[in-house]
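Chemist: only the shape, not the letters, is given here:
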């Protein structure tokens, strides 16, 4: 592995705080300790352009900035806390915390039932503490892992998190580093793992002062979000180290269980050892040291098994990756949308292929991309693919941010849930989907730079040109857009929503009862003659799932001997129109429109 070096402000009791910053081109670097009267301490230059110094009086809560060559003062790129926002001083953080999760062991990946949430809109408070208040509800639902959208410090109080500019600092308006530690501790005590979404492919524009310190960016490449981070050019060892240290900090110091790596296809690295492989090696080393399981989960649109293949077989060794093909196959069938990237999907046979082989585009020509994409993922274990019917991207990057609740009938929501929760893959829900949340999830920011705000507005409109969506895009800068995206959590006083949530709960319980037997190898999937009914059977788990995607009743004749119906979404107790249960005994099954029936082998 390459250069590894601690960076940032590290406090040790009875010693003070050691400050380390990388600034290879600087002739002089000082740390300014802010207080009633500022104190200036000259840092000493060490190898490769690292500058180090000790401030004995700097305790947790101390504010500081770095001064470069008697010029401007800047916050610490590796700041652990920005209590006054992205443009103000950094804060020394106490590394000591009274953890109570000593008995927690991370779950096997196949037991993850992930719940993706945005801290600012998930609860009324919009904070880490607000999530803690709702952990009993998530636990009761059956969730085993929450995934936090990025919480690295961003400008203002409203942002999806992908504009973060201080990767080491938990967002101040969410509760800062202590708030995050309390949340993780509470999750572990509730038996829930924590996945953190991190962004290693770019940094946001506002409050991004890293270029003043060193060549964090390269002109060799561009990303959809601006300049590319320097992972393979001159001085790249130290940029890589910056992000390696970040990942290790979240896992080691904040007890995070897994990292979701945003858009890894935009991590551009042509070096002999890819950044992702080296990152995995660092995490493997930490796992050995800590005797714990840690997972790296990639988001990628390349359909490339190299990400998750073992390192000894030429892969990067990551634990899992998000699988868009599964989402797109479901979404196009139930909504009939075929605009933009959905143009490559919409055939019922895609559902069969993705259940059996994971990637639909596994070396196939993509009409939308005008090129062949993908590799064959058939032999990769199912747990390595995270699947969903909704997530922040697929909902929030619609022009109006409509959830599936607004696009399909109440009845159709239930077979869609079965496709995710009874698949062999690692399932992920998007906050609120379990009860049919009707508020949208829209894109929002709170930048202070007016030109940047206008650029964001213009950029959003450009993104929607490939789609035939009607209406006017909500203003991302408006606080109303943010407030409209908050969850209502109103299932307890709404019969239909509560019935949907109970249906999700039953699916989750069913999954947990067979999870050790789920695999692609022991799965059979077929369509009926007119491709309106999908049937997939987990042969080793003794579970049969039959879904009618059409708006008409469909009758099929499965072999029912030795099987019993355990779930029928058309049943009135799930808010359905009533099942055709009288037909079960005849050997035929008539499925209500837009419904799912689940059968289980009799004991």
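Modeler: Good, I have the coordinates. A quick note: this is a predicted structure, and the numbers were derived from the prediction, not measured.

Chemist: from here on, contacts and neighbour counts on C-alpha atoms
Modeler: Noted.

Chemist: mind checking the SS state of residue 245?
Modeler: helix (DSSP: H, G, I helix; E, B strand; the rest coil).

Chemist: what about it, distance to residue 435?
Modeler: 39 Å (Cα to Cα, to the nearest Å).

Chemist: over to residue 523?
Modeler: 29 Å.

Chemist: those two: which has the busier surroundings?
Modeler: Applying other Cα atoms under 10 Å to residue 523 and residue 435 shows that residue 435 carries more neighbours, namely 23 against 19.

Chemist: try this one side by side with the last:
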């Protein structure tokens, strides 16, 4: 097989229409590679160019457990294993992705601007902690109104409890969640319910326990330092095969699992100074796949960089990502709600920063950051709103607190409603974190289940050291303890109890408005203004799209504020007011109002429109 041909083939074990297993493994460090399964003698792989080894055999069947012998040492799991039935330390399980009977032929991925994303963690979202458990809740999610779920990483990790960012086999699907077949079933069920699936992937590092990739090839490089040690090798010697490994991984999720979008974790930690950045290469190969399949797939990035190069189209000199998470909107929103200004929150001035994020997406767009001690960011002018995803909470900013408190434990019920409205009223794509829609009180804490005692103890000590300065708030929860994981489960029985039931109705109302009101649906940044009154802790957001004009009053203070509706000749119709008694609030706002003064209750958001799309 030529080098070019190998670059177009997914690594690992695949099966063709005749049931023959095609094996491709990159192992330039070995002089001999053999496939070992069952009680049979090992099968020799043929050495090709650039460290690739190949084999075609009818002997290996789906369901067989197998591994590779490298120079008679092993067997080791397949670096591109799809299934680890016995965990990270066991053999790989041969899996034929073509066997699943898909029924989503008519499915069409919603436009990015129409996404309403619901982030969840498989293990804590349901009592079962499985893909099948998520599938049982799809009726609830459809009724809520979200049209995309974002699943935290599912690549195989050690044990059964983990956020997922410690995965060591990027192609695999966590065995305790239901394995690859379970994920295919869930995606198909989501599409039948009109729900897209976003999968969270980690391309900036791999976890520590069970990581065998370096035994096979030069997957990592000492050329760069990262928080996790040596960087993934995207631009050093031997990097072509590493790039092939990750590009083919992205394509596999789209092609074989029908995933609609990938969320790529912390791409600022991807070190690549190649002429074509790895993200751009994934973009270009994804577009090629889309032309073949007729399906549209999105690439979303999380990054600690206010750099529009990531979300600009390739033809404009960018990497072509479809959207990015905007942490700065979240940070400004949290400070506006009265939460502490420590750490990275210290850079944000409450409502002034939030109003800037409404207008400019990035708060820091080339201005000096005291926290970073340098100028930071660049202008996002001309970048449409649907390329930015915003939220009032997510797994990171909840779970990275020492005690993992959700917003429901940090601010009042009224402020929670205001924070939700601030997200939905923005010109950006909204994201919810599981349970926030019913004001879930349980924390979401950091948890792992490493089976290596030394590693488990190192994680435990590291977590305590990280929060040593916060000892007055109590001890950091033990991340290895099963109780930490159990505390992080959402409580489904609460949705039938007050005030959780009311909060859930409130979220459903906002999601309905987001879908039906032209201004809220448009993700248009051009027709937006955001006036800030710092001393009053007040923001007035106006948005215009076609014939509809919407005014949103956001009062973050604890006192009533007088505001004015514009244009004397217009009658304004209320879309929603968080203070209304129907939402357990203290004061119902008028259904109709003329230009002139309106009294805004404390910690509330009220939205009026001149035309209502019913």
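Modeler: Yep, it's here. Just so it is clear, the structure is predicted and the values come from calculations on it, not from any experiment.

Chemist: in the second structure, what residues pair with stretch 160-176 of the first structure?
Modeler: Mapping stretch 160-176 of the first structure onto the second structure (TM-score structural alignment) gives residues 163-179.

Chemist: stretch 563-572 of the first structure too?
Modeler: The aligned range for stretch 563-572 of the first structure is 572-581, by TM-score structural alignment.

Chemist: report the distance from the matching stretch to the chain centre.
Modeler: Chain-centre distance of stretch 572-581 of the second structure: 31 Å, with Cα atoms, centre = their mean, to the nearest Å.

Chemist: one more: stretch 571-591 of the first structure?
Modeler: 37 Å.

Chemist: residues in contact with the match of stretch 563-572 of the first structure?
Modeler: If you take Cα atoms under 8 Å, 6 or more residues apart in numbering as the criterion, stretch 572-581 of the second structure is touched by 414, 417-418, 421, 510, 513, 585-595, 601, 604-612.

Chemist: so residue 280 of the second structure is in which element?
Modeler: Using DSSP states H and E, residue 280 of the second structure maps to helix 278-293.

Chemist: mind listing what's buried in that helix?
Modeler: By neighbour count on 16 or more other Cα atoms under 10 Å, the buried set for helix 278-293 of the second structure is 278, 279, 280, 281, 282, 283, 284, 285, 286, 287, 289, 290.

Chemist: again with stretch 61-73 of the first structure
Modeler: In stretch 61-73 of the first structure, counting by 16+ other Cα under 10 Å, buried: 62, 63, 64, 65, 66, 67, 68, 73.

Chemist: neighbours of residue 576 of the second structure, how many?
Modeler: Residue 576 of the second structure: 21 neighbours (other Cα under 10 Å).

Chemist: would you say it is within a helix?
Modeler: No. Counting by three-state DSSP, residue 576 of the second structure is not found in a helix; it is strand.

Chemist: how near is it to residue 5 of the second structure?
Modeler: 57 Å.

Chemist: what do you get for residue 185 of the second structure?
Modeler: 31 Å.

Chemist: any of the contacts of stretch 572-581 of the second structure buried? List them.
Modeler: Buried, going by 16+ other Cα under 10 Å: 414, 417-418, 421, 510, 513, 585, 587, 589, 593-594, 601, 604-612, out of the contacts of stretch 572-581 of the second structure.

Chemist: narrow these to those in helices?
Modeler: Residues of these located in helices (DSSP state H): 414, 417, 418, 421, 510, 513.

Chemist: tell me where the stretch 351-500 of the first structure has helices.
Modeler: 392-396, 410-421, 450-463, 479-484, 495-514 (DSSP state H, counting those that start in this stretch).
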